[in-house]
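**Student:** turn this into a structure:
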Amino acid sequence: MITQKARKKQAVVKYAEKSGKSSASRMYGVSLSSIKRWCKRYDGTWQSLLERSHRPNSHPKRHTAKEEKQIKNSFRKCYARYGWDGVYSDLLRKKYTRSFSGMVYAAKRMGLTEQKKPPKKSREQRRYPELLEPGEKVQIDVKEVPYNCLRGKTLRDGKHLYQWTAIDECTRMRFVYGFEEHTPENTVRFLAMVIKAFPFKIKTIQTDNGTEFTYKFISDERISPFDKVLNKLGIKHKLIPPRTPWHNGKVERSHRNDQRYFYDWETFRSVEELNEKLEKHLIWSNNKTMRTLGRKSPIQLLAEKLAT
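**Tutor:** Sure thing, here's the model as predicted:
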């Protein structure tokens, strides 16, 4: 259906063809340059006078062909396992300089889109005090390695494997290690590894109330091996309330990421193989950019904190 603007333009063009462009300009109050442009476009149909898009054909800051190729390669390599964060981290290692949002926009424009997910219900955001220094508080927890990841002799002998995790609340720097037994003695061994691995002094360690950490709910007189070592080192031990794992939310979230990015893809025949693969996964996770850190990795943020 012809629009009112197209009808007017057609009338102006026909008048200009009959009486001249200058006369049409005075008659209809339209600039001479517009009339010339309309006459040039007019092919006898009103459709040729419809409004055209003013959007530019190109943008000076658009991704180059080389950058688009990098995005495609990183998407194919990393997206299925590591998501957009993994794609962006892989690109940064290739000297990619664009923002995270710019990368996602370019990828979607190229048709590299993920399946749409139903929107999540928004929940009230709780504000916690910001920890300004590395080592102010370190969360430690234990995750049992999923049964379907076990293979070979470990599976045949009915053994279990466990992952100990320590995460610094300030920088999200992590250390992980696997053991065959879920015992307080292994927690003490893990603590020694954490102190050696983290390049900062630990002031507080926060854990749940499992017997690998505390004997608080077993005996008022007995002190767990873990507490004995912490007292000797002068490190404060903070226990979360019973049945409130969300108070250890950072280490719990890191365990969910381990499940998604690691355990859903790997299998293990022994604790040695578990630790060999965990070491590679730890390097990746400590160098992975995070939205909560302003698109910096734990390694980058730690370097900044230690430099100040």
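**Student:** C-alpha from now on. contacts and neighbour counts both.
**Tutor:** OK.
**Student:** ok, now which ones touch the residue nearest the centre of the chain?
**Tutor:** Centroid-nearest residue in the chain, with CA atoms, centre = their mean: Asp85, separated by 4.0 Å. Listed by CA atoms under 8 Å, 6 or more residues apart in numbering, the contact set of Asp85 reads 288-290.
**Student:** which ChimeraX command selects the buried ones in the residues you listed?
**Tutor:** This is how ChimeraX selects the buried members of these, with burial counted by 16 or more other CA atoms under 10 Å:
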select :288,289,290
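**Student:** from the contacts of Asp85, pick the one nearest Thr187.
**Tutor:** Lowest distance from Thr187 to the contacts of Asp85 (CA to CA) belongs to Lys288, with 26.5 Å.
**Student:** so the closest one makes contact with Gly294?
**Tutor:** No. Judged on CA atoms under 8 Å, Lys288 makes no contact with Gly294 at a distance of 11.8 Å.
**Student:** longest helix of this structure?
**Tutor:** Criterion DSSP state H: the longest helix present in the chain is helix 65-92.
**Student:** flag every buried residue along that helix.
**Tutor:** 67-68, 70-72, 74-75, 78-79, 82, 84-92.
**Student:** mind listing what's buried in the next helix or strand after it?
**Tutor:** Proceeding N to C from helix 65-92, the next assigned helix or strand is helix 100-109, under DSSP states H and E. For helix 100-109, a neighbour-count test (16+ other CA under 10 Å) marks 100, 103-104, 106-107 as buried.
**Student:** which elements pack onto helix 100-109?
**Tutor:** helix 65-92 (3 or more CA pairs under 8 Å, 6 or more residues apart in numbering; DSSP states H and E).
**Student:** one more to put side by side:
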Amino acid sequence: MLASNILTYSDFLKDSKEPLEIRKAMVARFKDLKSITAVALEFNTTRKTVRKWVGRFKGHISSLKNHSKAPITPHLQIKDETRELIIKFRKERPSLGYCYVVSYLNQQGCTEIPSAATVYAIWKKNRLLKRHYKKSEKKKDCRAIKQKYLAFEKIQIDVKELTDIPNYLEQSLALKKKKDLNRKYGLPMYQYTARDLKTGALFVSLAHEHTRHNSSIFVDMLLTHLKRFDVVPRTIQTDNGTEFVNTRDALADTLFKQVVRRNGITRHKTIPPGAKTWQSEVETSHWIIEKELYDYVKAPNIGNLVKKMRAYQWGFNTLRKNGYRGDITPLESLRNEQNKNYATLHKKIMDFPSCILDKKFNQFIKAGYHVGLVTKNPLIKPYFSA
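**Tutor:** Below is the predicted model:
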């Protein structure tokens, strides 16, 4: 990374309290230059700052977060007994406020009466307060920003675990018992999901295991599918899960990253640690699929499940209207694109071949990773054999 000669590290701090990517780039640059002074000059900051973040980096990006400056043992901290009474009161009487807390503490013979700010801070820390959004916060809407993207320019990918869905779990255990399977569950318990930020188009596959290989197979199939229609995404966005990144060394490469970047155009981007709202599109789709499919689906076997999943995916992309996007389907959103190359794409682009990713592992390795996968050879037309 080449730092700007105009912006300094302190300038980035004005826009973000924790510029983790800048700090990570600083550490990576130090590994290349092996010089604190050279990195400090390049990033327009002090040697002390560079030395601090190089020393703190433990391989994972969360080690570059700010440390808390709060005292370990505050001298004005209230007693544990008083704290427990305040929490107990809120759980029993969630609609009553501070004045009633004071009366309750007096009735319990409590000798210290904390301030209203302290009481509400305790409730907030223990998640006993209902959050009230300001009018300005309610007006914050990313739809205008999302409309500036091209279709399939930015895609979010995530993995959903299916073990907490009663209807689905019951059928999975029944199938395992019926067929006397060696694995823990009869049906695949992980859903690999990709969703386009602009149109809301959904692409889904299933897997028995939550692994980096399955993530790589999924993104390879997705990029291959889009490439057939001459579409190349600019960004694949994921969280910081082990199926996507190397959590022990955030600077190290992974198989998933190699597959994403192979065409020389698409780049892999991770969200800040804990910032789940950055994946709101794909997370919302998980909730929708659970309520509309998994809570009601009847799947006597895996083949039947995959067919129903693909049918649901097709309906989601071509028939189901999305109120958030103006009460239109993802296909209609694609047809409304100003760029005619996208607006005239064949609707089969919405028909991603859902599959069981674990079954593609052998073809995935033979097709070439560690060297190259199916999408590396433009002459290869079909997907892995079904």
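**Student:** care to give me the TM-score?
**Tutor:** TM-score for the superposed chains, counting by TM-score structural alignment, normalised by the length of structure 1: 0.56, backed by 188 aligned residues with a CA RMSD of 2.3 Å.
**Student:** re the thing from before, can you give me the stretch of structure 2 that the longest helix of structure 1 aligns onto?
**Tutor:** Helix 65-92 of structure 1 falls opposite no residue of structure 2 when the two are matched by TM-score structural alignment.
**Student:** that helix to helix 100-109, inter-axis angle?
**Tutor:** Interaxial angle, helix 65-92 of structure 1 versus helix 100-109 (axes from the mean of the first three to the mean of the last three CA atoms, to 10 degrees): 130 degrees.
**Student:** just how off-centre is helix 65-92 of structure 1 within its chain?
**Tutor:** The chain centre lies 13 Å from the centre of helix 65-92 of structure 1; the measure is CA atoms, centre = their mean, to the nearest Å.
**Student:** for the equivalent of Lys196 of structure 1 over in structure 2, pull up the helix or strand it's in.
**Tutor:** Under the alignment (TM-score structural alignment), Lys196 of structure 1 pairs with Thr224 of structure 2. According to DSSP H and E, Thr224 of structure 2 maps onto helix 212-227.
**Student:** just checking, what packs against that helix?
**Tutor:** Against helix 212-227 of structure 2 (3+ CA pairs under 8 Å, 6+ apart) you get strand 202-207, helix 255-261, helix 361-367.
**Student:** what's the next helix-or-strand element following the second one aligned against in structure 1?
**Tutor:** Okay, so that is helix 255-261 of structure 2. Going down the chain from helix 255-261 of structure 2, the next helix or strand is strand 267-270, by DSSP H and E. Mapped onto structure 1 using TM-score structural alignment, strand 267-270 of structure 2 spans residues 236-239.
**Student:** superposed on structure 2, what's the mean shift for that stretch?
**Tutor:** Its aligned residues in structure 2 lie a mean 0.9 Å from stretch 236-239 of structure 1 after superposition (mean CA distance after the TM-score superposition for structure 1).
**Student:** what's that stretch in contact with?
**Tutor:** Counting by CA under 8 Å, 6+ apart, 203-209, 227, 230 sit against stretch 236-239 of structure 1.
**Student:** mind running it again at 7 Å?
**Tutor:** 203-209, 230 (CA atoms under 7 Å, 6 or more residues apart in numbering).
**Student:** same question, stretch 145-160 of structure 2
**Tutor:** Residues beyond stretch 145-160 of structure 2 that count as contacts (CA under 7 Å, 6+ apart) turn out to be 190-199, 233-238, 279, 282, 286, 334, 342.
**Student:** do the same with stretch 320-335 of structure 2
**Tutor:** For stretch 320-335 of structure 2, the external contacting residues (CA under 7 Å, 6+ apart) are 151, 199-201, 317-319, 342-344.
**Student:** filter the residues you listed down to the ones in helices?
**Tutor:** 317-318, 342-343.
**Student:** who wins for most neighbours among the residues you listed?
**Tutor:** Asn317 (24 neighbours; other CA atoms under 10 Å).
**Student:** need the nearest residue in space to the equivalent of it over in structure 1, chain neighbours excluded.
**Tutor:** With TM-score structural alignment as the criterion, Asn317 of structure 2 lines up with Asn286 in structure 1. The shortest distance from Asn286 of structure 1 to any non-neighbouring residue, by CA to CA, 6 or more residues apart in numbering, is to Pro298 (5.4 Å).
**Student:** could you do Tyr162 of structure 1 as well?
**Tutor:** That would be Glu144: by CA to CA, 6+ apart, it lies 4.4 Å from Tyr162 of structure 1.
**Student:** likewise Phe217 of structure 1?
**Tutor:** Per CA to CA, 6+ apart, closest to Phe217 of structure 1 is Asn209, 7.8 Å.
**Student:** and the equivalent of the one you found over in structure 2, how close does it get to Gly326 of structure 2?
**Tutor:** For Asn209 of structure 1, the aligned residue in structure 2 is Asn240 (criterion: TM-score structural alignment). Distance, Asn240 of structure 2 to Gly326 of structure 2, by CA to CA, to the nearest Å: 32 Å.
**Student:** neighbour count winner among those two?
**Tutor:** Using other CA under 10 Å, the more surrounded residue of Asn240 of structure 2 and Gly326 is Asn240, with 20 against 9.
**Student:** ranges for the helices of the stretch 101-250 of structure 2?
**Tutor:** Using DSSP state H, counting those that start in this stretch, the helices of the stretch 101-250 of structure 2 run over residues 116-125, 135-139, 143-146, 166-179, 212-227.
**Student:** using JSON lines, lay out these together with mean neighbour count.
**Tutor:** Shown next, in JSON lines, are the helices of the stretch 101-250 of structure 2 (neighbours: other CA atoms under 10 Å):
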{"stretch": "helix 116-125", "mean neighbour count": "14"}
{"stretch": "helix 135-139", "mean neighbour count": "8"}
{"stretch": "helix 143-146", "mean neighbour count": "11"}
{"stretch": "helix 166-179", "mean neighbour count": "16"}
{"stretch": "helix 212-227", "mean neighbour count": "21"}
